[in-house]
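Participant: Mind folding the following:
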Amino acid sequence: MKGRIHSIESMGLVDGPGIRTVIFFQGCLIRCAYCHNPDTWKCIGGTEYTPKELHEKILKFKPYFFKSDGGVTFSGGDPLLQPEFLIEILKLCKNSGIHTAIDTAGYGKGQYEEILKYVDLILLDLKHVNKEGYLELTGKDGEETKKFLKVAQNMGIKLWIRHVVVPGITDSEEHMEKLANIISHIDNVEKIELLPYHIMGINKYKGLDIQYRLDRVEAMDKDKCKELEKKLRKRVEKLKS
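Facilitator: Next comes the predicted model:
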């Protein structure tokens, strides 16, 4: 068995607790208008690894992330698109005492229960607050994310909720109220992160000859995004109390 890996980041600081080794998988079923890694969309490409080969590579970084209570985060693309390979590498990491996280939009090919047996933390990317918004922004309706989240909830997996704030699309007060309502009904949420939309990946689209759908949208102001995040957390706390 082999998996296709786009790239590996050895000192990740924003993809879970502590210092992380971040493994970016090839393949993604959704087409986010703001995606900054369109080169991960196709399931072909990347570098092939067996689970053992990738595990050995991860172990080389263990002295760095182990001291910071870090671990390994499987990202992408979306790691759920290579379920058999993901399960095997997760098993190897857990057997080595490594904290495991997956960064996902919840759009995979099933086998969620088996995958999540070996996952300590989910970084779940909620793309929008309703079906119409999901379709417009990603090309999918969000239903698969709901299925994945239901399994995660039933298994009691810890969650970090992430949401990209795009000016004029996902930054309104009404949008944030709906998002707060959704998050307030999700259990085991340890952290809520609003990520400011940026335009650093636009050149990749040109190189891949793909139209960039948000070419007239300016980057989200980081300070404004932080303020929205504070308000969102307060709303969620109020709704839960």
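Participant: From now on I want contacts and neighbour counts done on CA atoms only, so please keep to that.
Facilitator: Will do.
Participant: Helices along this structure, start to end?
Facilitator: Using DSSP state H, the helices of the chain run over residues 51-66, 83-95, 112-116, 131-138, 143-155, 173-184, 202-208, 222-240.
Participant: Show me what the shortest one is packed up against.
Facilitator: The reference is to helix 112-116. Packed against helix 112-116 by the contact rule (3 or more C-alpha pairs under 8 Å, 6 or more residues apart in numbering; DSSP states H and E) you find helix 83-95, helix 143-155.
Participant: and the strand of greatest length in the chain, what does it pack onto?
Facilitator: Taking DSSP state E as the criterion, the chain has its longest strand at strand 3-12. Helices and strands touching strand 3-12, by 3+ C-alpha pairs under 8 Å, 6+ apart, are strand 20-25, strand 47-49, helix 51-66.
Participant: on that earlier part again, please work out which of the helices and strands packed on helix 112-116 is packed deepest.
Facilitator: Across the helices and strands packed on helix 112-116, averaging neighbours per residue (mean count of other C-alpha atoms under 10 Å) puts helix 83-95 on top, at a mean of 18.
Participant: Can you tell me which helices and strands it packs against?
Facilitator: Packing partners of helix 83-95 (3+ C-alpha pairs under 8 Å, 6+ apart): helix 51-66, strand 99-104, helix 112-116.
Participant: which one of the ones you listed lies closest to residue 26?
Facilitator: Closest approach to residue 26 among the helices and strands packed on helix 83-95 is made by strand 99-104 (12.5 Å; C-alpha to C-alpha).
Participant: Could you also give me the structure for this second sequence? I'd like to compare it with the first:
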Amino acid sequence: MTGATTPTRVPGSVHSFDISTGVDGPGTRFVAFLAGCPLRCQYCHSPDTWQRRNGRTTGADDLLTEIRRYERFLKVAGGGVTLSGGEPLLQPAFTREVLRGCREMGLHTALDTSGFLGHRADDDLLDAVDLVLLDIKSGTPAAYRTVTRTGRLAPTVRFAHRLADRGTPIWVRFVLVPGLTDDPADVDAVAAIAAGVPTIERVEVLPFHRLGAPKYAALGLPFPLADTPPPDAALQERVRGQFRAHGLTVC
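Facilitator: Down below sits the predicted model:
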């Protein structure tokens, strides 16, 4: 049909991309940050990715062409490609085609998501995912709402169990913020959720930082946690210990 969009011409909004090691999946990775996110997490360090209009309209094939430039290097470095955000599942068709293209190159693929829009990921998309980096923001519905300001916990939990039913490996990411996500009962609730998902391989406790504060200022937005300090070593170890007490591997 004349004018039809071929799969790799599926358009998306890409904020930026980078090469990283050790923080976005195994090995050295090409990380594409897609624009647009339905959540407004208080600790978000990239408010410039909240709106799709803040990204550049890009065809899936164009992004794959960029990735192909690094293909050999990524393979030698034992890495792959991670789609992050923003929230990649806000653009499921684009995300699916990029992941498929990476799989065709023989590259390891990772999806970094909150799981809030997990229902938008069809089986074809998940078939192209080797690893899900799942951000579990909090462990109770009320606390989740406070942290994200717009989201609900249940969709993330459903998505985690759907991934487990498929046998998809998961790395959980939990951002530790003093006074916001450090309540012992809530941490235990997150740990209990994770312990009930058999394909979760590890939990990464990520200490809060204020490096995104200048982005809020540039956008004319207040940074909700401007006066919140990073967690000290004792708090980090306490929280990691809570996850370990549930039988989880913690990083």
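Participant: picking that back up, would you mind listing the buried residues in the longest strand of the first structure?
Facilitator: Within strand 3-12 of the first structure, the residues scored as buried using 16 or more other C-alpha atoms under 10 Å are 3, 4, 5, 6, 7, 8, 10, 11, 12.
Participant: Quick one, which of the helices and strands packed on helix 112-116 of the first structure gets closest to residue 176 of the first structure.
Facilitator: helix 143-155 (18.8 Å).
Participant: Residues touching that closest one, excluding its own?
Facilitator: The contact list for helix 143-155 of the first structure, computed with C-alpha atoms under 8 Å, 6 or more residues apart in numbering, reads 105, 106, 107, 108, 112, 113, 116, 186, 187, 188.
Participant: how about a cut-off of 7 Å?
Facilitator: Helix 143-155 of the first structure is contacted from outside by 105, 106, 107, 112, 113, 187, using C-alpha atoms under 7 Å, 6 or more residues apart in numbering.
Participant: what's the average distance of that helix to the second structure?
Facilitator: Mean deviation of helix 143-155 of the first structure relative to the second structure after superposition (mean C-alpha distance after the TM-score superposition for the first structure): 2.1 Å.
Participant: distance between that helix and the chain's centre?
Facilitator: 14 Å (C-alpha atoms, centre = their mean, to the nearest Å).
Participant: In the second structure, what stretch matches it?
Facilitator: Under TM-score structural alignment, the match for helix 143-155 of the first structure in the second structure covers residues 154-166.
Participant: how about TSV for the helices of the first structure, with distance to residue 75 of the first structure added?
Facilitator: Output for those, formatted as TSV (distance: least, C-alpha to C-alpha, whole Å):
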stretch	distance to residue 75 of the first structure
helix 51-66	14
helix 83-95	11
helix 112-116	14
helix 131-138	17
helix 143-155	16
helix 173-184	22
helix 202-208	19
helix 222-240	23
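Participant: quick one: which of those is nearest residue 19 of the first structure?
Facilitator: Across those, closest to residue 19 of the first structure is helix 51-66 (C-alpha to C-alpha), at 4.8 Å.
Participant: Report the buried residues of that closest one.
Facilitator: Residues of helix 51-66 of the first structure classed as buried by neighbour count (16+ other C-alpha under 10 Å): 51, 54, 55, 58, 59, 61, 62, 64, 65, 66.
Participant: now the alignment partner in the second structure of the second one: how far from residue 93 of the second structure?
Facilitator: For residue 54 of the first structure, the aligned residue in the second structure is residue 63 (criterion: TM-score structural alignment). Counting by C-alpha to C-alpha, to the nearest Å, the separation of residue 63 of the second structure from residue 93 of the second structure is 14 Å.
Participant: One more: residue 167 of the second structure?
Facilitator: Residue 167 of the second structure is 22 Å from residue 93 of the second structure, by C-alpha to C-alpha.
Participant: do residue 194 of the second structure as well
Facilitator: Noted for residue 194 of the second structure: a distance of 28 Å to residue 93 of the second structure, by C-alpha to C-alpha.
Participant: what about residue 187 of the second structure, neighbour count?
Facilitator: 22 (other C-alpha atoms under 10 Å).
Participant: and it, what does it touch?
Facilitator: 139, 239.
Participant: before we move on, what about residue 197 of the second structure?
Facilitator: 160, 161, 164.
Participant: need these in TSV with distance to residue 240 of the second structure, can you?
Facilitator: Below are the contacts of residue 197 of the second structure laid out as TSV (distance: C-alpha to C-alpha, whole Å):
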residue	distance to residue 240 of the second structure
160	20
161	23
164	23
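Participant: with those in mind, which one is nearest to residue 185 of the second structure?
Facilitator: Using C-alpha to C-alpha, the contacts of residue 197 of the second structure come closest to residue 185 of the second structure at residue 160, 20.8 Å.
Participant: Could you measure from that closest one over to residue 21 of the second structure?
Facilitator: 25 Å.
Participant: same question, residue 158 of the second structure
Facilitator: Taken as C-alpha to C-alpha, the span from residue 158 of the second structure to residue 21 of the second structure is 30 Å.
Participant: Check residue 151 of the second structure too.
Facilitator: Computed as C-alpha to C-alpha, the residue 151 of the second structure to residue 21 of the second structure distance reads 30 Å.
Participant: repeat for residue 240 of the second structure
Facilitator: 22 Å.
Participant: do residue 173 of the second structure as well
Facilitator: 16 Å.
Participant: again, but for residue 49 of the second structure
Facilitator: Residue 49 of the second structure is 21 Å from residue 21 of the second structure, where distance means C-alpha to C-alpha.
Participant: burial measure for the counterpart of residue 77 of the second structure in the first structure, as a count.
Facilitator: Aligned counterpart of residue 77 of the second structure in the first structure: residue 68 (TM-score structural alignment). Look at residue 68 of the first structure: counted by other C-alpha under 10 Å, it has 12 neighbours.
Participant: got it, and residue 38 of the first structure?
Facilitator: Residues near residue 38 of the first structure, counting by other C-alpha under 10 Å, number 20.
Participant: residue in the second structure matching it?
Facilitator: Alignment note (TM-score structural alignment): residue 38 of the first structure maps to residue 47 of the second structure.
Participant: before we move on, what about residue 85 of the first structure?
Facilitator: The alignment partner of residue 85 of the first structure in the second structure, by TM-score structural alignment, is residue 94.
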